[in-house]
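Chemist: structure for this input, please:
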Amino acid sequence: MHVIYGGTFDPVHHGHLRLALEVSECFEGAPVSLVPCHIPPHRGATGATAQQRLRMLQQAIAGDPYLRIDDRELNRGGASYTADTLRQLRCELGDDEPLAMVVGTDAFAAFDRWKEWEQIPELAHIIVVQRPGMTLNPETRPGRLLAERRAGGTEALRHCASGYVLELDPPRLDISATGIRERLRMGRSARYLVPETVLAEIHDMGLYRACPVTKN
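Modeler: Purely as a prediction, here's the structure:
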């Protein structure tokens, strides 16, 4: 089972990491690959550069046997489209290896606006993680896709290469990268919201207007 979890990770925080581990546990410890995007096509510029975001990810998951980093989108350059990444992975994995991507309910609600969205279920399973307060309209195209391809459990995904949509509602930490960036801009602490190693990198690089730590 090959699972990917993409995002800007600007910065990576405990919410991202805990969710990735929850997904791994649902699939009996299958590693989850975090895929930082190069240029997000559906939002503005990132607060940190691609290499800075990659560095923070490396610090965050160092020594964790269940989390990996896949930096193919950073190496590919340009706008990062999920369909392109999945097509590349499918070529590497072959036709029979189960492949799944993780997405939140909020992003899945706009799934029909993604590039080549109709091709994605043919390339991989989709794991839709419930966001607090978010419901999916069953009359929309993403809602109908979920109804048509809904998986009854994780076993279905493990025994088929692609095609299912699985809903998960794991325990979540209500943390957002947007909120962290705003706190740092205001000079407030982000401690316990991000790993200590990541917070140190943020201060060392002066990201998000964080004041560098004075070193004696």
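Chemist: contacts and neighbour counts: CA atoms only from here.
Modeler: Fine.
Chemist: residues contacting the nearest residue in space to Gly7 that is not next to it in sequence?
Modeler: Among residues not flanking Gly7 along the chain, Pro36 sits closest, at 5.3 Å (CA to CA, 6 or more residues apart in numbering). Applying CA atoms under 8 Å, 6 or more residues apart in numbering to Pro36 gives the contacts Gly6, Gly7, Thr8, Phe9, Ala50, Arg53, Leu54, Ile69, Asp70, Asp71, Glu73, Leu74.
Chemist: Proceed likewise with the subsequent sequence, for comparison:
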Amino acid sequence: MGQPRPLALFGGTFDPVHLGHLSVAWEASELLDAEVRLMPASVPPHRPAPLATPVQRVAMLQAALERQSRLSLDTRELDRSGASYTYDTLRELRAEQGTRPLVLLIGADAFAGLPSWHRWRELFDVAHIGVLSRPGVEARVPEALEREVAPRRVSEPSALHGVPAGKVIELAVTPLEISATRIRELLAEGRDPRYLLPCGLFDDPALLAPYRAAGQSS
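Modeler: Prediction:
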């Protein structure tokens, strides 16, 4: 039996999930030849609580991920009470997946702030890190982080296959400048951000109701 494909995790509040999220997750899956799971956060430690409830965000993600097999949904952080710490999630996945390569996908800006994360140095013990960056734009990182990641950097996705954790790779993906904040504003104003959101979110009016209701109550 051959080595299993890497499992990559792409987290966020997804409040709501939009085409920018799906586009970069899809590209990362192709570049890494990996299964990618979108993982909605429960109580993000570094940002305000989502407007939509966990049940509503899961329903939106399920609608967005229909009719394709490259991206899937993992709700474990919503099922776990308390703050969502990435290290705890990755450690749990490592226990489940054995030696299968795990890849944490994060944007270049979030990667630069990695030293503020809970148990950040231990992340490399349980997963690789895939830094989602703009083509031709090099991410600047703090000196302490650079010292940690310099010996771990690789340029070829194949270097992550067969190794459970510990590498850092930069993935040049096509950024779509879509703001979830702006989408919430448009919906609250009664407008229709048709080409910013997955088509499936418009099939059921209840999916976007939390954001429209926010405008009616303000």
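Chemist: would you list the contacts of Pro36 of structure 1 in JSON lines and tack on secondary structure?
Modeler: Output for those, formatted as JSON lines (DSSP: H, G, I helix; E, B strand; the rest coil):
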{"residue": "Gly6", "secondary structure": "strand"}
{"residue": "Gly7", "secondary structure": "strand"}
{"residue": "Thr8", "secondary structure": "coil"}
{"residue": "Phe9", "secondary structure": "coil"}
{"residue": "Ala50", "secondary structure": "helix"}
{"residue": "Arg53", "secondary structure": "helix"}
{"residue": "Leu54", "secondary structure": "helix"}
{"residue": "Ile69", "secondary structure": "strand"}
{"residue": "Asp70", "secondary structure": "coil"}
{"residue": "Asp71", "secondary structure": "coil"}
{"residue": "Glu73", "secondary structure": "helix"}
{"residue": "Leu74", "secondary structure": "helix"}
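Chemist: and Val55 of structure 2, how many neighbours?
Modeler: 9 (other CA atoms under 10 Å).
Chemist: same thing with Phe124 of structure 2?
Modeler: For Phe124 of structure 2, using other CA under 10 Å, the count is 22.
Chemist: which one in structure 1 is aligned with it?
Modeler: Under the alignment (TM-score structural alignment), Phe124 of structure 2 maps onto Pro121 of structure 1.
Chemist: cool, Ser158 of structure 2 as well?
Modeler: In structure 1, Ser158 of structure 2 lands on Glu155 (TM-score structural alignment).
Chemist: tell me the contacts of that match?
Modeler: Counting by CA under 8 Å, 6+ apart, Glu155 of structure 1 touches no other residue.
Chemist: superposed on structure 2, what's the mean shift for the helix or strand harbouring it?
Modeler: Following DSSP states H and E, one finds Glu155 of structure 1 within helix 154-158. Compared with structure 2 after fitting, helix 154-158 of structure 1 deviates on average by 0.7 Å (mean CA distance after the TM-score superposition for structure 1).
Chemist: may I see the buried residues of that helix?
Modeler: Thr154, Ala156, Leu157, Arg158 (16 or more other CA atoms under 10 Å).
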